[in-house]
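Student: After the sequence you'll find the predicted model.
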Amino acid sequence: MHLRIVACLLSVTLLAGASLPKTGPLPEKKPTEAETSKPAEEKSEKDAPKTDRDEKPLPIPDHAKPLTEKPETEPEPVLTIEPEDSKEYDACLAALKQIGATFKEEKRIDDGKGCGIDKPLTLDMVLPGVALKPEGKMRCETALELARWTKEAVIPAAKAALPSEGPLATINQASSYVCRLRNNGTTGKISEHARGNAIDIASFTFKSGKSIEIRPRDEDSTLAGAFQRAVTATGCLYFKTVLDPGSDAAHETHLHFDVLERKNGYRYCR
């Protein structure tokens, strides 16, 4: 009896065990054809990871911005007429009179753009018996240095080199005061002629009527060549700038003298 019961229970157990599925992980669901063919970019934006493009761009600092416009150019310096020191001017006039120059004081010149002379004068006679032709307007300092150079350097050189031509009669000038840029250029710095600081010497005329014209004479072995080289070299003892025909093409026919003050007393002579 007991054995029959046990056998029945065993049969029930075996039948129940045959209907139960095997244990273990469930297989993954295979994607459908539609899902596999969907392009990646068609995914929902909300599912896409956030990138830097989603953030607002940071402002570019000023120093890193590209230049879209040309920077403003600095304004050109305002050129003014240098005022004369009254004491120095009076002392210059006294020295000019003492050396024997003939001149006339003029009204202040102001031609704009820095051109002008605070206390100009018109020089007629450099020394007694030595005329300046044509007469020229300039500062007193320019006139005084011209007179000193003529007396102490030009006349002695003329006596040594050209004694048969008689005394020096005329200094022929090519330019004194004139409102212009250097070398008559259209751009560049203002000329010292425009400030009354300069004079250009074109030639020297003697009592005999002979004239010595300024021209390239470095290789001129005549006494006229020696005279020109002598007066050119001594010019730098009186003027701050001396330019002769050997300087450049712009000075092939004259000597340029000026009294432009430079730092540390530097003089430009060539």
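Tutor: Okay, I see it.

Student: Going by C-alpha atoms from here, please, whenever you check contacts or count neighbours.
Tutor: Noted.

Student: buried ones in the helix or strand hosting I199?
Tutor: Using DSSP states H and E, I199 maps to strand 198-206. Residues of strand 198-206 classed as buried: 198-206 (neighbour count, 16 or more other CA atoms under 10 Å).

Student: before we go on, here's another structure to hold up against the first:
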Amino acid sequence: MPTAVLMLSGLGLLWGCGTTGPSFQVRDDPWRTPEERACLASGVVRQTAFVRARSALGGPSVCGAVEPFEMSAADNGRVAFNPPAALRCPMIPQLDRWVKEVVEPAARYQFRQELVSIKVLASYSCRPMNNVEGAMISEHAYANAVDIGGFTLADGTTISVQRGWNGSRAEQDFLRVVHDGSCAYFTTVLGPNYNSLHSNHFHLDLAHHGRDGLMHICK
């Protein structure tokens, strides 16, 4: 069956504010709602002080999630997200595991410091990919993506993706371990080596790629 594509315009952007944005193409992805409902039914995501249900995300009906959440920290509150990220159910356990199993160990190894916070540049946003007029709808529009701009350690040191990618040896090693390690947890990982639009962040999402939906894109 051919993929259904719909053009929409005049859309509200992040958090449903009144700003209008460029038009985009919407794909009919049959996996999205069943995958999210299965995650919700599994009980893998529970409300805590750091993961709270949201009633709505804003934007037109093609954007958003079945039951969105706001995630303010990972690893039982040890690592804050600044600001909190608006996400669909499947993203939350992956982000939590990624922080605990990739980012925190890398920070301890490279800097002998605990990780205390992660800079979130974007999560939910009802917009086309890269904010390009007429492009395909972004995974951000489904709360299925997060852009990570930097990391803060216990001593106050901040490792910026933009500055650190070609920064000190420790910063470069840390960011490359985090980038490469992300590929085991997310189906799409894009960083500074991908293009100039990603020079200041890591884009992480759980989009389905390929015929079986299992292909990973890691650039």
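Tutor: Sure, I can see it. If you're wondering where the values come from, they're calculated on a predicted model, not measured in any experiment.

Student: For L79 of structure 1, see how far away the spatially most central residue of structure 1 is.
Tutor: Nearest to the geometric centre of structure 1 sits G188, at 8.2 Å (CA atoms, centre = their mean). In this view, G188 of structure 1 and L79 of structure 1 are 13 Å apart by CA to CA, to the nearest Å.

Student: So which bits of the helix or strand containing E36 of structure 2 are buried?
Tutor: In the assignment (DSSP H and E), E36 of structure 2 maps to helix 32-42. Residues of helix 32-42 of structure 2 classed as buried: 36, 39-40 (neighbour count, 16+ other CA under 10 Å).

Student: now do stretch 132-139 of structure 2
Tutor: Neighbour-count burial for stretch 132-139 of structure 2 [16+ other CA under 10 Å]: 134-139.

Student: Give me the distance from stretch 55-65 of structure 2 to the chain's centre.
Tutor: Relative to the mean C-alpha coordinate of its chain, stretch 55-65 of structure 2 is positioned 16 Å out (CA atoms, centre = their mean, to the nearest Å).

Student: try stretch 130-143 of structure 2
Tutor: For stretch 130-143 of structure 2, the separation from the chain centroid amounts to 13 Å (computed by CA atoms, centre = their mean).

Student: before we move on, the earlier item: got the buried residues of helix 32-42 of structure 2 as TSV, with distance to M215 of structure 2 columns?
Tutor: As requested, the buried residues of helix 32-42 of structure 2 are arranged in TSV below (distance: CA to CA, whole Å):
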residue	distance to M215 of structure 2
E36	19
C39	20
L40	24
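
Student: all strands of structure 1, in order?
Tutor: 102-105, 109-112, 115-117, 121-127, 130-138, 168-175, 198-206, 211-213, 241-243, 255-258, 268-269 (DSSP state E).

Student: mind putting those strands in JSON lines, distance to A158 of structure 1 included?
Tutor: As requested, the strands of structure 1 are arranged in JSON lines below (distance: least, CA to CA, whole Å):
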{"stretch": "strand 102-105", "distance to A158 of structure 1": "22"}
{"stretch": "strand 109-112", "distance to A158 of structure 1": "35"}
{"stretch": "strand 115-117", "distance to A158 of structure 1": "33"}
{"stretch": "strand 121-127", "distance to A158 of structure 1": "15"}
{"stretch": "strand 130-138", "distance to A158 of structure 1": "13"}
{"stretch": "strand 168-175", "distance to A158 of structure 1": "7"}
{"stretch": "strand 198-206", "distance to A158 of structure 1": "9"}
{"stretch": "strand 211-213", "distance to A158 of structure 1": "10"}
{"stretch": "strand 241-243", "distance to A158 of structure 1": "19"}
{"stretch": "strand 255-258", "distance to A158 of structure 1": "17"}
{"stretch": "strand 268-269", "distance to A158 of structure 1": "21"}
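
Student: which one of the buried residues of helix 32-42 of structure 2 sits closest to F202 of structure 2?
Tutor: E36 (23.2 Å; CA to CA).

Student: looking at it, V102 of structure 2 is touching V178, isn't it?
Tutor: Yes - using CA atoms under 8 Å, V102 of structure 2 is in contact with V178, at 6.2 Å.

Student: quick revisit: give me every residue that touches the residue nearest to the centre of structure 1.
Tutor: For G188 of structure 1, the contacting residues are 181-182, by CA atoms under 8 Å, 6 or more residues apart in numbering.
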